[in-house]
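**Q** Sequence and predicted structure, then a few things I'm wondering about:
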Amino acid sequence: MDRMDDAPAYPVGLRLRGRRVVVIGGGQVAQRRLPALVAAGADIVVVAPRATASVEAMADAGELRWERRAYRPGDLAEAWYALVASTDPAANAAASAEAEERRVWCVRSDDADAATAWTPATGRTEGVTVAVLTGRDPRRSAAVRDAVVEGLRDGSLVAPQHRARTAGVALVGGGPGDPDLITVRGRRLLAEADVVIADRLGPRDLLGELPPHVEVIDAAKIPYGRAMAQEAINAALIEHAKAGKAVVRLKGGDPYVFGRGMEEAEALAAAGIAVTVVPGISSAISVPGAAGIPVTHRGVAHEFTVVSGHVAPDDARSLVDWSALARMRGTLVLLMAVERIGAIADTLIAGGRPAGTPVAVVQEGTTAAQRRVDATLSSVAHTVAEEGVRPPAVIVIGDVVTVGRSGAGRG
């Protein structure tokens, strides 16, 4: 067979479901290529005297047939596609020659120039298959593939869908504030949105990356007054979704952790609008972590409790059993508690929590403005006032506060 010239390869997608594919060799190359052939539904026959444990497991699971022997002439009869990847150069050459004779497209792992087909670097995301060929530079193919797939996943590479989309709303948890901490799915949905209704605690930097046609609505500025804010937000979500728009409700943290996400989901469901919930990284765990505080630690805390502090302990609307929390020995994480930390600290001390319990207040966690203020349960109210701490801030109460700084509980 003449060597292939420098003409570019013709890209094509093979539909192999139910069609015979022969793989010569059962080593690492075959192990890497077989999962894609299995996923394509091919009728796979592996011809090899030995195989890796993974290839053997695929045979045991019935995903392919393994003939435990060396290549023999005639093995490629009725094949549609062949992968030649054995460690025997003579067998590879013979199998390649048979493929040429039978007009079977053949990939050669040991000699790309002698092959009639090349395997592209492939990746898949959200129904899109990316296949990259760069001739004889597989590392560059893989690098380009990774860049394209990652761009599609995180929304930095925008590829609008031109088919009809079902109107709906995605409740997206944006994480604690750092734009890099939103999930891949959340970032992709943002890139595909027509309308974004954003909380002030969401990752604001991401809004600047949106295309010009995207309508951004600041949820804090929706009219009708503070008492009607949630109802107005629900109405705005429903209105835009019914207009056929792809709507993202961008929230800080996780939609279901003090984010009123379920109220919005219920309102949308009642209006017959499809809802997608994308979980986010909760500030209750991520902000302490960013400040060097583990919410649990071996020998120090075996549990942590997350509590909203937006209602004071003595308020009739409070649903929190503060006396029970005071008796617990684990970590207590308070959200939305800056304004009421004095009353909360006094209640915990009165309930039995030691006045000297370490406390850390982390303001604007995970952002460039992050700062940490340390105190004790008895001094935290004074410290917060003296240091001018303002929301948003996460307050951590417990011995874990000192773990990263003093080494307490290590070993």
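**A** Here it is on my side, so go on.

**Q** only C-alpha atoms for contact and neighbour calcs from this point on.
**A** Fine.

**Q** from what I can see residue 152 touches residue 125, true?
**A** Yes. Using CA atoms under 8 Å, residue 152 makes contact with residue 125 at a distance of 7.4 Å.

**Q** and the two? which has more neighbours close in?
**A** Shown here are residue 152 and residue 125; by other CA atoms under 10 Å, residue 152 has more neighbours (22 against 11).

**Q** Comparison target below:
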Amino acid sequence: MLKANAMSQPSRAAAMQRFGCPVLKQALRRLCVHSGSRVLLRGMNDFAVLNTGRKMPLLGLGTWKSEPGKVKQAVVWALEAGYRHIDCAAIYGNEVEIGEALQETLGPDKPLRREDVFITSKLWNTRHQPEDVEPSLLKTLKDLKLEYLDLYLIHWPYAFQRGDVPFPKKEDGTLLYDDTDYKLTWAAMEKLVEKGLVRSIGLSNFNSKQIDDILSVASIKPTVLQVESHPYLAQVELLAHCRERGLVLTAYSPLGSPDRAWKDPDEPVLLQEPVIAALAEKFKKSPAQIILRWQTQRGVVTIPKSVTQSRIKENIQVFDFTLEAEEMKSITALNRGWRYIVPMIEVEGKRVPRDAGHPYYPFNEPY
């Protein structure tokens, strides 16, 4: 007799067909080759190896701007397409729905094992006080319906005023900040690893000096730095800085975040770049696939966002071709230090960086 909630053999076979066969994945793992600090698998998912020895899939599904009502299906489509990495954050406001997708697909008698999927989330700016770090994580775990995270990041180096309002503001509309030292926040993050609530911890939107500041006090080193990166913001110096210190770089907005609501009419359009278009024509791929291949080929973890099934499938189909060295260089040469993602506010009729006055604002340094 089948146990309650157990999958029938036809259902299990259908699930294996939809989500990929674990036996096949094990066979692919045996074909791995080592290249520096990376492990390359001759399968759909390549992996970066963290300084803990854990593997992090080089391509994941980003969920920033994935609105409730669509993100659950997007996660299911991604897992069906072969994604084994989902990037989340409390501030995105959609972790409950992502949790519904994970609950349906991960665990005993489900299509995938929990350990097959790498799941990241982030600590928001209003929760930097050390005593707020664990409760914030526990809320994320409850929403995602998980017992642990694979990776937990400090979302930004600077803090907002403590409380339940995600963007606390003064009467004039400017934000209320907090001066909590991110090194104190980091010490609280380390306790999450010690308690088994997270496997690895890392940073997001920190600059090189801030990374070194954390490393100077860390008893558990950060494994990952997540920042904006794409051909117009190649982050070459920051990538080298991270590699020298044993951190893996993750690129958010790898396609230039073309669906942003606050576009500048004069900003460059990455997906229309002639160099990218020419390579797309050569390889019979989309411009997005060329950009994602460039990132993964240089060992950068990449998390493109989509809620469209065809694009979700397309974005992971980047492991069946290789860019030549000169082609890689031609894409990197497009770098112009252009940031698409800088929080802005309007002051006296002008748009200015919202957080530039905070002592921990990360973008005042070259990298």
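**A** Arrived safely. Not measured: the values here are computed from a predicted model.

**Q** And the TM-score between these chains?
**A** Scored against TM-score structural alignment, normalised by the length of structure 2, the superposed chains reach a TM-score of 0.27; 163 aligned residues with a CA RMSD of 6.8 Å.

**Q** Can you tell me the element residue 142 of structure 1 falls in?
**A** Using DSSP states H and E, residue 142 of structure 1 sits in helix 138-154.

**Q** How about residue 386 of structure 1?
**A** Using DSSP H and E, residue 386 of structure 1 falls in helix 380-387.

**Q** for that helix, which positions count as buried?
**A** Applying a neighbour-count criterion of 16 or more other CA atoms under 10 Å, the buried positions in helix 380-387 of structure 1 are 380-381, 383-384.

**Q** Please dump these into CSV; it should also carry distance to residue 406 of structure 1 for every row.
**A** Shown next, in CSV, are the buried residues of helix 380-387 of structure 1 (distance: CA to CA, whole Å):
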residue, distance to residue 406 of structure 1
380, 19
381, 23
383, 21
384, 22
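
**Q** Please tell me I have it right and residue 172 of structure 1 contacts residue 249.
**A** Yes. Between residue 172 of structure 1 and residue 249 there is a contact under CA under 8 Å: 5.9 Å.

**Q** could you point out the longest helix in structure 2?
**A** Secondary structure of structure 2 per DSSP state H: the longest helix is helix 130-144.

**Q** For that one, could you pull out the residues that count as buried?
**A** By 16+ other CA under 10 Å, the buried positions in helix 130-144 of structure 2 come out as 130, 132-134, 136-138, 140-141, 143-144.

**Q** Show me which pair in those residues is furthest apart.
**A** 130 and 144 (22.2 Å; CA to CA).

**Q** Give the other helices and strands that the helix holding residue 386 of structure 1 contacts.
**A** Secondary-structure packing of helix 380-387 of structure 1 (3 or more CA pairs under 8 Å, 6 or more residues apart in numbering; DSSP states H and E): helix 341-350, strand 371-376.

**Q** and after the longest helix of structure 2, which helix or strand comes next?
**A** strand 149-154.

**Q** which of residue 172 and residue 249 of structure 1 has more neighbours?
**A** residue 172 (29 against 26).

**Q** do you know how far the more buried one is from residue 290 of structure 1?
**A** Plainly put, residue 172 of structure 1 is 21 Å away from residue 290 of structure 1 if you go by CA to CA, to the nearest Å.

**Q** Packing partners of the longest helix of structure 2?
**A** For helix 130-144 of structure 2, the elements it packs on are helix 95-105, strand 118-123, helix 182-194, judged by 3+ CA pairs under 8 Å, 6+ apart.

**Q** May I see the buried residues of the strand or helix carrying residue 266 of structure 1?
**A** Using DSSP H and E, residue 266 of structure 1 falls within helix 261-270. The neighbour-count check on helix 261-270 of structure 1 (16+ other CA under 10 Å) flags 261, 264-265, 267-268 as buried.

**Q** since we're on residue 47 of structure 2, how many residues are nearby?
**A** Residues near residue 47 of structure 2, counting by other CA under 10 Å: 21.

**Q** pretty sure it is touching residue 40, no?
**A** Yes. Contact criterion CA under 8 Å: residue 47 of structure 2 and residue 40 qualify, at 6.1 Å.

**Q** about what we covered before: Serialize the helices and strands packed on helix 130-144 of structure 2 to TSV and add fields for distance to residue 244 of structure 2 and mean neighbour count.
**A** As requested, these are arranged in TSV below (distance: least, CA to CA, whole Å; neighbours: other CA atoms under 10 Å):
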stretch	distance to residue 244 of structure 2	mean neighbour count
helix 95-105	33	20
strand 118-123	23	23
helix 182-194	21	19
